[in-house]
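Novice: here is my input, please return the structure:
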Amino acid sequence: MSSWPHRLAVVVPTPAHSTIAGPLTYGSEFALPPGTLVRVPLGQRDVLGIVWGEADGDALPAGVEKKIAGTLEGLPPLGEGWRRLVGFAAAYYQRSVGEVALAAVPPQLRELSPEQWERRQRRKTATGEGAPADDPPPLTDEQAGALSQIRTEPGPFLLFGATGSGKTEVYLRAVADVLAADAAAQALVMVPEINLTPQLQARFVERFGEGAVVALHSGMTNPQRLKAWLAAHTGAARIVLGTRMAVFASIPKLALIVVDEEHDPSYKQQEGARYSARDLALYRGKLEGAKVVLGSATPSLESWQASEKGRYRRLAMPSRVGQGRLPEVRLVDMNHQPRGTVVSPPLLLAIQERIARGEQALLFLNRRGYAPVLACTACDWKSECPNCSAFRVFHKIDRTLRCHHCGFTERVPRACPTCGNLDIAPVGRGTEQLEEHLATLFAGTLRPDGQPARVARMDADTTRAKGSLEAQLGEVHSGAVDVLVGTQMVTKGHDFRRITLVAALNAESALFSSDFRAPERLFALLMQAGGRAGRDASRAGHSQMWVQTWHPDHPLFAALRKHDYPAFARQQLAEREAAAMPPFSFQALVRADARTQEVAQAFLRAASEAAQELPEADQVTVFPPVPMAVQRVANVERAQMVVESVSRPALQRFLAGWGPVLQGQRVKGLIRWAVDVDPLAI
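Specialist: Below is the predicted model of the structure:
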């Protein structure tokens, strides 16, 4: 038996497929409540652990059991709701509890010894909350109706609001309601991407004061994340704004969760525990009795179907605030344009009209760099990446070839590496080339103040430096930019008041993708992009969205022209139901990385054969393994296998039983494997 008066189960940071499946047992001189953060010995070092409860039975022989090294005094234990959320996420997404739990704790906290924590506590100073600056604007009838239902009904709610309908104001009022009802209550507001956090944080700080609001996202430094996490955990921060990682924040008095742009794929984690923050937000709300509001102009088909079935309460806000109107949608049939046309003549004319009126135009092309490929005109050489089954992108501004998968970068060669030909040329177009092309076309175009028109580009390359995104957004908002070129990062959430024309170039490759979710993502992208135009009522009368397409008769564009998301959703759900695809079935992917494609697929085939013996095998379909779309990345070969069932519980039971089978497969040359439950890309 243990020589310590108390034996505690402690979760420690373990990888998903570790031989350590659950909590470890440690001795303690004192009883510690579940959720207490402790330092414990693991191997040759001390690590942060979380007390999960009393240990059951004799996990280790007498004399072998290790003792807890210390506790982080003064830090309240992590609550039961948080622990249950972590336990559910670990089980559902087929990961270890320790991996999920410790990944949700700030990195700096994981490294602090009890002595360092004590010193930090002595240095800590209190911060005031601040006075709201502005009075809230009056509500529209649609906003008031939505808020009334949020106040009086349990939810969860799907706030189906057109771009510019004032969803953010509904969020602000809903947060104000729960904070006013309970002096200790807290709210979590989630956004899909880091670049949307600052402007939303400014709105909330303006309304509630700086001390009441903290942000949590991966772009923060470790000290910033620790400070924000502690403010939320201790209740000092009433409002937490964050990206998907914030769903695991310790918020002990959680009363409301808002998931803005709930359809966005960024809510799905793509590494480690591949969780959906939107789905976990719904589960967390149910666990902790918090209301949940999902907001979008283009809801995910899963959420739309849930609202059709009555599982979510749908709140409709189809009108824009004030006199703003959704833009007129115009399709340009590229089959009738001159060969090699980049921007069609009628679109160019429409942009020039905007510049002449002092308005702005936004053109988006979802491909950064100058050109996707550099090729030799004399032989078959192309700028392939030596490490990936993909081409390196030509970036003209720094004369490099850069792989957007593994990051491998080289200077552009002076001549073809294969045949020595000096004539190597870009093939295709990216945002960098589009910016250059438009700058040439509008070189003689003047603004109303007599100054030459200015073209600017906003993508991952131009916003890499610290503060560059904010600076560029400031120039757009001030009117210093006339034509903005960018990737899809400029189409989401931004309130550009001067933009009256949005154009989508080369957006339709998704129409014929092998991924069944591609049309849904394309429709959402186009609707969101169009929503950047006409947000200022004084300019809304002539706001337009232009789409250059080779397939103008596709049914997706018919729904887009009418801004008719329900019609698009009906058509897509009918197709999905006929094919028994999600949300009418449930899927998981098993992915394997190996030195060769043969090894990766051999692992998956062996796993598939072993799966036939599992109790739930007759309710699950395991499809044959295939290479991933980008087969090789950083000299690692990748393959995947789809697992599908019409029953979510049956799929979960199957995966739980399959985990040890997968772990037991020993294939030479296998690097790693992972299970992705509810994958967003196949």
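Novice: going forward, measure contacts between C-alpha atoms and count neighbours the same way
Specialist: Will do.
Novice: let's verify Arg638: helix, strand, or coil?
Specialist: strand (DSSP: H, G, I helix; E, B strand; the rest coil).
Novice: could I get the contacting residues of it?
Specialist: By CA atoms under 8 Å, 6 or more residues apart in numbering, the residues touching Arg638 are Arg591, Ala592, Asp593, Ala594, Gln597, Ala600, Pro627, Met628, Val630, Gln631, Arg632.
Novice: let's see it at 7 Å
Specialist: Counting by CA atoms under 7 Å, 6 or more residues apart in numbering, Arg638 makes contact with Ala592, Asp593, Ala594, Gln597, Ala600, Pro627, Met628, Gln631, Arg632.
Novice: all the strands of the stretch 351-500 of the chain, residue numbers only.
Specialist: 360-364, 373-376, 393-395, 400-402, 409-411, 424-427, 455-458, 483-486, 499-504 (DSSP state E, counting those that start in this stretch).
Novice: one more, please, to line up against the first structure:
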Amino acid sequence: MPTSDNIARHDAPEGGASTDKTGIIVNVAVPVPLRRHFAYRVPDGYDISSLEPGMRVLVSFGRRRLTGWITAVDVPPPYDAIVIKPIDQILDDQPVLPPDIISLVQWCASYYHHPPGEAFSTAVPATLRKPQPIPVAVKKRLVCTETGQQTDIGALRKAPKQQGLLSSLRVAPNGLEKAEVAASYSNAISTGLINRGFASWTEIPEMIIPFDPATLSVQHEHMTLSGEQAAAIEAASKPGTHLLFGVTGSGKTEVYLKLIEHVLRQGQQALVLVPEIGLTPQTIERFRRRFSLPVVTMHSGMTDNERFANWQKARDGSAAIIIGTRSSIFIPLKNPGILIVDEEHDGSYKQNDGLRYSARDLAVLRGQRSGVPVVLGSATPSAESFHNATNERYQLLRLTTRPGSIQLPEQRIVDLTQHPAEGGLASPTVTLMRRHLDAGNQVLVFQNRRGFSPVLMCLSCNWRAQCNQCDAQLTLHRREHRLRCHHCGSQLPEPTRCPSCNEQQLIPLGLGTERIEQHLTTRFPNHPIIRVDRDTTRRKSAFAELRAQITEGTPAILVGTQLLAKGHHFPGVTLVVIVDLDAGFYSADFKATERTAQLLTQVGGRAGREEREGTVMIQTHFPNEAMFSKLIDHGYERFLTDLFAERAAFALPPYRFIAAARAESRQPETALGFLKRSTQGINIPDVDILGPLPANMEKREGYYRAQVLFTSHQRMQLHEALTRFMHQSDELSRSGVRLSLDVDPTDNI
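Specialist: All right, here's what the predicted structure looks like:
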């Protein structure tokens, strides 16, 4: 961390200081862990009129040289100026970020109490963090050489394909793209021309121009819109935030596609956010098949160069539709027309480290600022979004039925106290599975825990395999003969004897997807068992291969976690078996019940999505749990109504705003002591401070964790308390302590 001297040489809140009071000063967001901008002097002789916010600069900060972002130009020198350093290098000749994205990032830094320079680093592709000019996008093209233009083309009559390619190159001033050549000619043909000196590969700067709406063609699907769909499309095409509450399989995606078609015809762009788990080739292909205009994606599986190329296409307007995960909310759009957040309830929209932002909430803010429609879609809306809709902050749009004659699946409860499970499955469940398989259908078995078993225990001395770095037990992965921690990633070989008593009495307890797969292989030897979880999809193409196997439609049993069960359309699945969701009823996390209800509804919605009737079997030790009757008998909306009553009684969101400050240290008492000193003396009306207390999982990755909660009915008072807290924590020595602040946390409260 920079020393106090480093900081003083730059600035107090507004930046650095200067001995030259006539110099032009700019504010720069520098990627350091300090919640402020820094002032730098523009180099002598530089044309100040060409300097704008959103341009990158290379600056000296202490002993380092860092890439920063200009956020304000021609500002007064700070009052406590000592020396203002000059900018070392101006990296761009025009702004890289438009004003709306600069404003959005600065809002994030303020609302989430995060260093602005680090917020900018989070919001841009890795390519822009490097201290170098923006690389020019190029395309590799095969061009005709001067020799090729002058040669007698008849000399190639014995090589007709080379002759044909050369003829095409002669009339193409910019040559042919690599893909165009490959579509008609083999490598040997182009190599033959190159070897003769008639052609050569060259890189030509790619012209990025906005897409032309006049070239739009739409491949409509053969379906008739329901009255609810038509009404939703009409309403959601207007500015504002719209919550599209549609049961599973009700046609929410078709509503999205119609809305996107509307904005594309006006020459506007569409940004579609999807959970990481939902960005599948199937999703992307549906958009590309529907629209002839360019569709680009943004996700963590892409290289830095791929991400930056698509980022540029979105910013410059050549991409019509951008489909991306959480961080895509920061992508600049040349002409935004609509923002869509699919599965808006999904927890992956919340960043859980660094800048802890909510992409869903930023989409709402961005839509309000740009005056374009925002559509939040879900079969199981978050409590916060539904509360906003019922209080008319959002417009509530409903899709209550599936298209045509397709019915919602029947839901049945299997009481595990009356029907003990073997290998995770009760006898009524197995009987129904056989019936569906014999009818030529597929069965999906859902268990949201990968591995063989979550516990390895010694019957002789009660030893359990425990992670040394976390307050967690190691999960047995029997196929690999490894014990793995699913929190920190540490692993050990599977022991053959108890490390404590040396007896050979080790047994696995509990069920993971691998163990269920093993049991099903024995129980159903004549049917393929397809397991889909993080362990079976590590290879880049593994998921696509498994999905292709599933969509063949052969009777099979699919076993998996959320990776399989959420956001996919498997027409052959008519039975969904939910092995065990009981743990969600009794978690210390106040959102656990909501997430369990969402998961149960979403997973069950995979059954019977086409003309075949579907069934959901829910296995539980608590058949009288109130949540089941609410969901099964009355639906998800009734569940939310009762949930709101509980949240209001206990002053929990959405009836009270919350922020969590968390500290980590190598010593158990250090984090608690730091938080206690940081909160001392903070007394803001209507702000309650709870803690500090150890976190639910006190030790993780070798660090002891503690947290303190701030709650209030008013955001303004809450943020006043957080500002005081962060200021007091800055005044303390943070030696050996890692501090984070999570505004509007979604878990582990």
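Novice: and the TM-score between them?
Specialist: Scored against TM-score structural alignment, normalised by the length of the first structure, the superposed chains reach a TM-score of 0.92; 657 aligned residues with a CA RMSD of 2.1 Å.
Novice: re earlier: quick one, which of the strands of the stretch 351-500 of the first structure gets closest to Thr140 of the first structure.
Specialist: strand 499-504 (23.1 Å; CA to CA).
Novice: how about the closest one, aligned to which bit of the second structure?
Specialist: Under the alignment (TM-score structural alignment), strand 499-504 of the first structure falls on residues 573-578 in the second structure.
Novice: and the contacts of that stretch?
Specialist: Counting by CA under 7 Å, 6+ apart, 436, 441-447, 604, 607-608, 612-619 sit against stretch 573-578 of the second structure.
Novice: returning to that earlier point: highest neighbour count among the contacts of Arg638 of the first structure?
Specialist: When neighbours are counted by other CA atoms under 10 Å, Ala600 leads the contacts of Arg638 of the first structure with 29 neighbours.
Novice: OK, contacts around the corresponding residue of the second structure for that one?
Specialist: Using TM-score structural alignment, the partner of Ala600 of the first structure in the second structure is Ala671. Neighbour list for Ala671 of the second structure: Ala663, Glu664, Ser665, Arg705, Ala706, Val737 [criterion: CA under 7 Å, 6+ apart].
Novice: out of those residues, the closest to Gly62 of the second structure would be?
Specialist: Distances from Gly62 of the second structure to the contacts of Ala671 of the second structure, taken by CA to CA, are shortest for Val737, at 22.5 Å.
Novice: could you point out the longest helix of the second structure?
Specialist: Counting residues, the longest helix in the second structure under DSSP state H turns out to be helix 715-731.
Novice: which of the contacts of Ala671 of the second structure show up in the first structure as well?
Specialist: Here is what carries over to the first structure from the contacts of Ala671 of the second structure, by both residues aligned by TM-score structural alignment, their matches' CA atoms under 7 Å: Ala663, Glu664, Ser665, Arg705, Ala706.
Novice: excluding residues flanking it in the chain, which one is nearest the aligned residue in the first structure for the fourth one?
Specialist: The reference is to Arg705 of the second structure. Correspondence of Arg705 of the second structure to the first structure, assessed by TM-score structural alignment: Arg638. Nearest residue to Arg638 of the first structure in three dimensions, chain neighbours excluded: Asp593, at 4.7 Å (CA to CA, 6 or more residues apart in numbering).
Novice: after superposition, how close is the longest strand anywhere in the second structure to the first structure?
Specialist: As assigned by DSSP state E, the longest strand anywhere in the second structure is strand 687-700. After superposition onto the first structure, strand 687-700 of the second structure sits on average 1.2 Å from its aligned residues (mean CA distance after the TM-score superposition for the first structure).
Novice: any idea of the angle that strand forms with helix 715-731?
Specialist: 50 degrees (axes from the mean of the first three to the mean of the last three CA atoms, to 10 degrees).
Novice: show me what strand 687-700 of the second structure is packed against.
Specialist: Contacts defined by 3 or more CA pairs under 7 Å, 6 or more residues apart in numbering; DSSP states H and E place strand 687-700 of the second structure against helix 668-679, strand 703-712.
Novice: and if we set it to 8 Å?
Specialist: Judged by 3 or more CA pairs under 8 Å, 6 or more residues apart in numbering; DSSP states H and E, the packing partners of strand 687-700 of the second structure are helix 668-679, strand 703-712, helix 715-731.
Novice: for Leu339 of the second structure, find the nearest of those.
Specialist: helix 715-731 (25.4 Å).
Novice: could you give me the residues in the first structure that the closest one aligns onto?
Specialist: Alignment of helix 715-731 of the second structure against the first structure: residues 648-664, by TM-score structural alignment.
Novice: average offset of the matching stretch relative to the second structure?
Specialist: Following the fit onto the second structure, the mean deviation recorded for stretch 648-664 of the first structure is 1.5 Å by mean CA distance after the TM-score superposition for the first structure.
Novice: list of residues touching stretch 536-547 of the second structure?
Specialist: By CA under 8 Å, 6+ apart, the list of residues contacting stretch 536-547 of the second structure reads Pro281, Ile530, Val532.
Novice: need the residues you listed in CSV (columns: distance to Thr303 of the second structure).
Specialist: Output for the contacts of stretch 536-547 of the second structure, formatted as CSV (distance: CA to CA, whole Å):
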residue, distance to Thr303 of the second structure
Pro281, 17
Ile530, 29
Val532, 24
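Novice: ChimeraX command to pick out the buried ones of those residues?
Specialist: Entered in ChimeraX, the line below selects the buried ones among the contacts of stretch 536-547 of the second structure, by 16 or more other CA atoms under 10 Å:
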select :530,532
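Novice: distance-wise, check the residue lying closest to Glu698 of the second structure once chain neighbours are set aside relative to Pro692 of the second structure.
Specialist: Spatial nearest neighbour of Glu698 of the second structure, excluding adjacent residues (CA to CA, 6+ apart): Arg705 at 5.0 Å. The gap separating Arg705 of the second structure from Pro692 of the second structure is 10 Å, by CA to CA, to the nearest Å.
Novice: equivalent analysis for Arg307 of the second structure, please.
Specialist: In terms of CA to CA, Arg307 of the second structure sits 41 Å off from Pro692 of the second structure.
Novice: counterpart of His487 of the second structure over in the first structure?
Specialist: Looks like His487 of the second structure aligns to His405 there (TM-score structural alignment).
Novice: hang on, I meant Arg41 of the second structure
Specialist: Aligned partner of Arg41 of the second structure by TM-score structural alignment: Tyr26.
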